[in-house]
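A.B. asks: Let me see the structure of the following:
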Amino acid sequence: MDLKLLTFIVVGATFALYIGIAIWARASSTSEFYVAGKGVNPIANGMATAADWMSAASFISMAGLIAFMGFDASVYLMGWTGGYVLMAMLLAPYLRKFGKFTVPEFIGDRFYSRTARLVAIICLLVMSITYVVGQMRGVGIAFSRFLEVDIAVGLAAGMTIVFIYAVLGGMKGITYTQIAQYVVLIFAYTVPAVFISLQLTGMPLPQIGLGSTVVGTDGVYLLDKLNQVIADIGFPAYTDRNTFSTLNMVLLTLALMIGTAGLPHVIIRFFTVPRVRDARKSAFWALFFIALLYTTAPAVGAMAIYNLVKTVQPGEVGHPEGSLLHEERPRWMHTWEATGLLEFKDHNEDGRIQYYNDKNPEFSAMATEEYGWQGSELRVDRDIMVLANPEIAGLPNWVIALVAAGGIAAALSTAAGLLLAISSAISHDLLKGIIMPKISEKRELMAGRISMVAAILLAGYLGLNPPGFAAEVVALAFGLAASSLFPVLMLGIFSKRMNSAGAIAGMLTGLISTLLYIFIYKGWFFLPGTNVFPDNADYWLLGISPQSFGAIGAALNFAVAIAVSRVTAPPPAHIQELVESVRVPRAG
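C.D. replies: Now for the predicted structure:
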């Protein structure tokens, strides 16, 4: 069957499933809209949490980072998975025990202040809007390639699907839809990985295949072979650290970890289970379901870049006669070139595709002098590697169509969770909590749906003009969550002395300092050229990248919050007793 038709059928079937679930699980009350009535089974909630957390950055972009960065990309694996462990151990059970619908509601009640709640709403909106941009970018990339439509059309289709199941079903519909999306995305991620691992190493488990020998190489291990292949075209060893300084690696890992732990759209998932004990079980199951993808990602990245280089260099790697003739390029290169995410320019007009590291002065000088090369002629957007991987490996069309459905499911699942967090912040926290406290449940539910429609339209518009590839945008969002929300949540749970003045001062310090740093080096997200300094390590303060600065913002937040709370009045006695009671274990 034709790939385009098969992709329409597979993706269309998954969309029909999502919409059917939304109709079946339609929310009829604010409790069902915000927290699914607090009646979700822990295993089901763990699966939904995994889908909510594993966004387009995890499915589409992370393996692309690993493919092009090698060992250095382990910072994303360590940061994101480590952060989830922090959330599960230090935040989720206590916040569930507190029993509120949203993170701003917890902050407002814990710090006995509408102002604290308002600042938390602002922090949540800034972080969530930044995060959702990367998800809409993922939707656009998947649609534009596999359905062969313009990225704007792809975004419109994705917005429509999210509109139906998120606005109609709320958290109840989103939860059960995300369970279906997890099943789709994990099959879509692991099935091609198994096929490719078998092709290259004869080992069906990609996690083991990554450390196995390559078929037909007389016992050469895959990573050793990959080091050799990319060294032959001027790139540093795949298994060496090449990109990050030690300081940046530590700070980025920390920013991603505490940013993950401070994500409000994931934290709210632990409010959907009946009991505190179920929140802990949900955390365990979510980590298990997340690990299925995250332990596969290193193999997917390594095998993808290996197959790409061997496709472009079918003969002797690193020599002109070994390069692929442009007119003989495979079909997948034609189709990805049409999207603009893969680009070939024949600088020396020899009809061959020269792909090498022209930023390596020694190799570039040698290639120019001996081969007459005039710069690398292939540009590959790293966000396409997972989606293109089964095509590069020549897998069956049904596998390629499955990957398309998985990429879209990953982006839509997180986008829905983020949009619900944005909606609840506006309708429940801002409108009911501050502006109109006597609003009826029916009107609040309507306001929630209207605010979600507005959030979907804004996310779609911003998704057309992203500031970078998916994982880069998401890393910035995690930095904002790390610097603004994580410290105040931790101090709210574990410090009886922390008061409203300290919480407000800390959140504002962390958020503003991180936003200013991002603005200085990256500019306003959607206005190119507005950055004050170039975005490269030569200009960064102490060599700290904008993606890593969230850890510094968090440290400033902690320091200011603690200092201000020490020189101002302590919280009322009933608040201190409340904090103590939240930390005391109880049955059930």
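A.B. asks: hey, let's count contacts and neighbours off CA atoms from now on
C.D. replies: OK.
A.B. asks: Which parts of the stretch 401-550 of the chain are helices?
C.D. replies: 441-463, 470-484, 486-494, 500-522, 549-566 (DSSP state H, counting those that start in this stretch).
A.B. asks: Report the buried residues of the first one.
C.D. replies: Spelled out, that is helix 441-463. Buried residues in helix 441-463, counted by 16 or more other C-alpha atoms under 10 Å: 444-445, 447-453, 455-457, 459-463.
A.B. asks: can you list contacts of stretch 578-586?
C.D. replies: Tyr94, Lys97, Phe98, Arg110, Gly492, Ile493, Phe494, Ser495, Lys496 (C-alpha atoms under 8 Å, 6 or more residues apart in numbering).
A.B. asks: what separates that stretch from the chain centre, distance-wise?
C.D. replies: 33 Å (C-alpha atoms, centre = their mean, to the nearest Å).
A.B. asks: Now the second one, please; I'll put the structures next to each other:
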Amino acid sequence: METQTLIYLFVGASFALYIGIALWARAGSTTDFYVAGGGVSPVMNGMATAADWMSAASFLSMAGIIAFSGYDGSVYLMGWTGGYVLLALLLAPYLRKFGEFTVPDFFGARYYSKTARVVAVICLIFISFTYIAGQMRGVGIVFSRFLEVDINLGVVIGMGIVFVYAVLGGMKGITYTQVAQYCVLIFAYLVPAFFISFMITGNPVPQLGLGSEVNDGSGLFVLQKLDLVLQDLGFAAYTDGSKSTIDVFCITAALMIGTAGLPHVIVRFFTVPKASDARKSAGWALIFIALLYTTAPAVGAFARLNFVETVNEQDYATAPGWFHNWETQNLIAWNDKNQDGVMQYRSGDAFAGAPVFTGETGPSGQRLVSNADAVGENEVYVDRDIMVLANPEIAALPGWVIALVAAGGLAAALSTAAGLLLVISSSVSHDLLKRTFRPDISEKGELLAARIAASAAIMVAGYLGIYPPGWVAQVVAFAFGLAAASLFPPIFMGIFTKWMNREGAIAGMVSGLGFTFLYIAWFKLWFPELDRPQNWLFGISAEGIGVVGMVLNFAVAIAVAKFTGPVPLHVRQLVARIRIPKGAETPHMH
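C.D. replies: All right, here's what the predicted structure looks like:
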């Protein structure tokens, strides 16, 4: 069977499974829509959390970043996994014991204020839309290559699929769909990794293969060979880092702390029957997440090695089929600068800025770009988001493995997109309508409002996917920075202090979110030409600035709380109730 036929078969079957599960588990009440009825088992919830957590950034981009950044890419591994542990141990059980539907619910009750709830909703929507832009972009990339459609059309198709199971199924449909998506995405990630590790090192376990000798008779270990190959081409050594220590620390910390403030992950712990189950499901999720995260460094290293060996010094006329497949999607390109018909992959840019494809062909057959006047020897442009998807093709693996990876990439992007959309819709329908502006709304009206809000959110998400501010993992890093600077401090202080009042929490959230957003926008949206280490505050990049925003949030909140009114007695009693183990086994629904 042809590879393209297998891709249609695998992707079609996985979509049919997701939609079938969503229809079977369709939400019939607001409890079903928001927290899946509150009766999901820890193992199932752990699997769903892992799928929700391992987005397109984890599946598509992380190994791509590691492949091209080497040591510098380790900040994503350390930050995201460390952050999940922080969330699981520090916040999740207490929020679950609080026992409401959403994160702004906690803000509204703990800070005894509708204003605090509304500010939390604004922060949450900001974070979720920033994050979802990366997911929809990932969906577009997978569709464009494997279903042979334009990236923008791929985003639209993805919007349609998410619409069905997020709008109809709510959290109940999403939870059971995400269990299936986890199984698909982890199988799709591990199978090619086993194949490629065995081909390069003779060891089928990628985690061990990364530290093994290359089976080409050279006696070199994988990372030694990669260092030598890249340095010969003018790149920095793969195992050397270029980021400053302060920036590495801040990016890692922003990703960690941002994880603990991510609303679509926090809300997963509201779906289990009791607080002790929140800890158990967090433990299971960590195991499921570790399967992918411990494999990613090997996937990145093997992908870069294979890419160099199959592209550099290759005659374009006899280039492998995968190169032309991705070239037609404008995600890889060659600019024959010296007119010799041979692809030179070196350090530096192949084009002046990002390539703008004209659709014409040059004298050597390459697809011309309108700004092909960059200096330097490098002739090859590659979008790093394609590396995981292209890896099986580069390694010439069987067609069914390529089809499996296509299905896995879509599962990763769609699972997180659905979770984010649900958070946005529940914030609008439950927190803004039911709890703030329309307290008399019926349950049926609230459910309808949630579905309308989800539909509107999908439209905005699609637009952001078509016009994304950066490549997938970078966009996601900004979402984590915003979460670290806005939601984490008031959640942390709301659980572990009795004296933090509403005025302090609101002032802290506004200042942290405002500062972090303006800093990111300054360097990434308004003045990207200034995005250089010498121009950064304290030498911290936009990816790591969330830590400074978090410190500002804490400082402003504590200062304002000292000069404003005391916390009411019933709120102090609420904090004590959340933190005392007695009664932790009580079912949460009231």
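A.B. asks: Give me the TM-score for this pair.
C.D. replies: TM-score of the superposed chains, computed with TM-score structural alignment, normalised by the length of structure 1, equals 0.94; 560 aligned residues with a C-alpha RMSD of 1.2 Å.
A.B. asks: re the thing from before, out of the helices of the stretch 401-550 of structure 1, deepest packed?
C.D. replies: helix 470-484 (a mean of 29; mean count of other C-alpha atoms under 10 Å).
A.B. asks: Where in structure 2 does that one fall?
C.D. replies: Here helix 470-484 of structure 1 aligns to structure 2 at residues 472-486, judged by TM-score structural alignment.
A.B. asks: By how much does the matching stretch deviate from structure 1 on average?
C.D. replies: Per the superposition on structure 1, stretch 472-486 of structure 2 and its aligned residues are separated by 0.4 Å on average (mean C-alpha distance after the TM-score superposition for structure 1).
A.B. asks: Counting neighbours, what do you get for the closest residue to Leu185 of structure 2 other than its chain neighbours?
C.D. replies: Nearest residue to Leu185 of structure 2 in three dimensions, chain neighbours excluded: Gly408, at 3.9 Å (C-alpha to C-alpha, 6 or more residues apart in numbering). Per other C-alpha atoms under 10 Å, the neighbour tally for Gly408 of structure 2 reads 29.
A.B. asks: Trace Gly408 of structure 2 over to structure 1, please.
C.D. replies: Using TM-score structural alignment, Gly408 of structure 2 sits opposite Gly406 in structure 1.
A.B. asks: That match is in contact with Ile186, isn't it?
C.D. replies: Yes - using C-alpha atoms under 8 Å, Gly406 of structure 1 is in contact with Ile186, at 7.3 Å.
A.B. asks: contacting residues for the match of Gly408 of structure 2?
C.D. replies: Phe59, Gln181, Val184, Leu185, Ile186, Phe187, Ala188, Tyr189.
A.B. asks: One more pass at 6 Å, please.
C.D. replies: Counting by C-alpha atoms under 6 Å, 6 or more residues apart in numbering, Gly406 of structure 1 makes contact with Val184, Leu185, Ala188.
A.B. asks: still contacting in structure 2, which of those?
C.D. replies: Retained in structure 2: Val184, Leu185, Ala188, out of these (criterion both residues aligned by TM-score structural alignment, their matches' C-alpha atoms under 6 Å).
A.B. asks: Can you tell me which of these end up in strands?
C.D. replies: Applying DSSP state E to these, no entry is found in strands.
A.B. asks: and these as TSV, adding distance to Ile400 of structure 1 and neighbour count?
C.D. replies: Output for those, formatted as TSV (distance: C-alpha to C-alpha, whole Å; neighbours: other C-alpha atoms under 10 Å):
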residue	distance to Ile400 of structure 1	neighbour count
Val184	13	21
Leu185	13	25
Ala188	9	23
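A.B. asks: on that earlier part again, closest to Thr49 of structure 1 out of the helices of the stretch 401-550 of structure 1?
C.D. replies: Of all the helices of the stretch 401-550 of structure 1, helix 470-484 sits nearest to Thr49 of structure 1, with 16.9 Å by C-alpha to C-alpha.
A.B. asks: Run through the helices of the stretch 1-150 of structure 1 in chain order.
C.D. replies: Counting by DSSP H, counting those that start in this stretch, the helices of the stretch 1-150 of structure 1 are 3-24, 30-35, 42-53, 56, 62-69, 74-86, 92-98, 103-110, 114-146.
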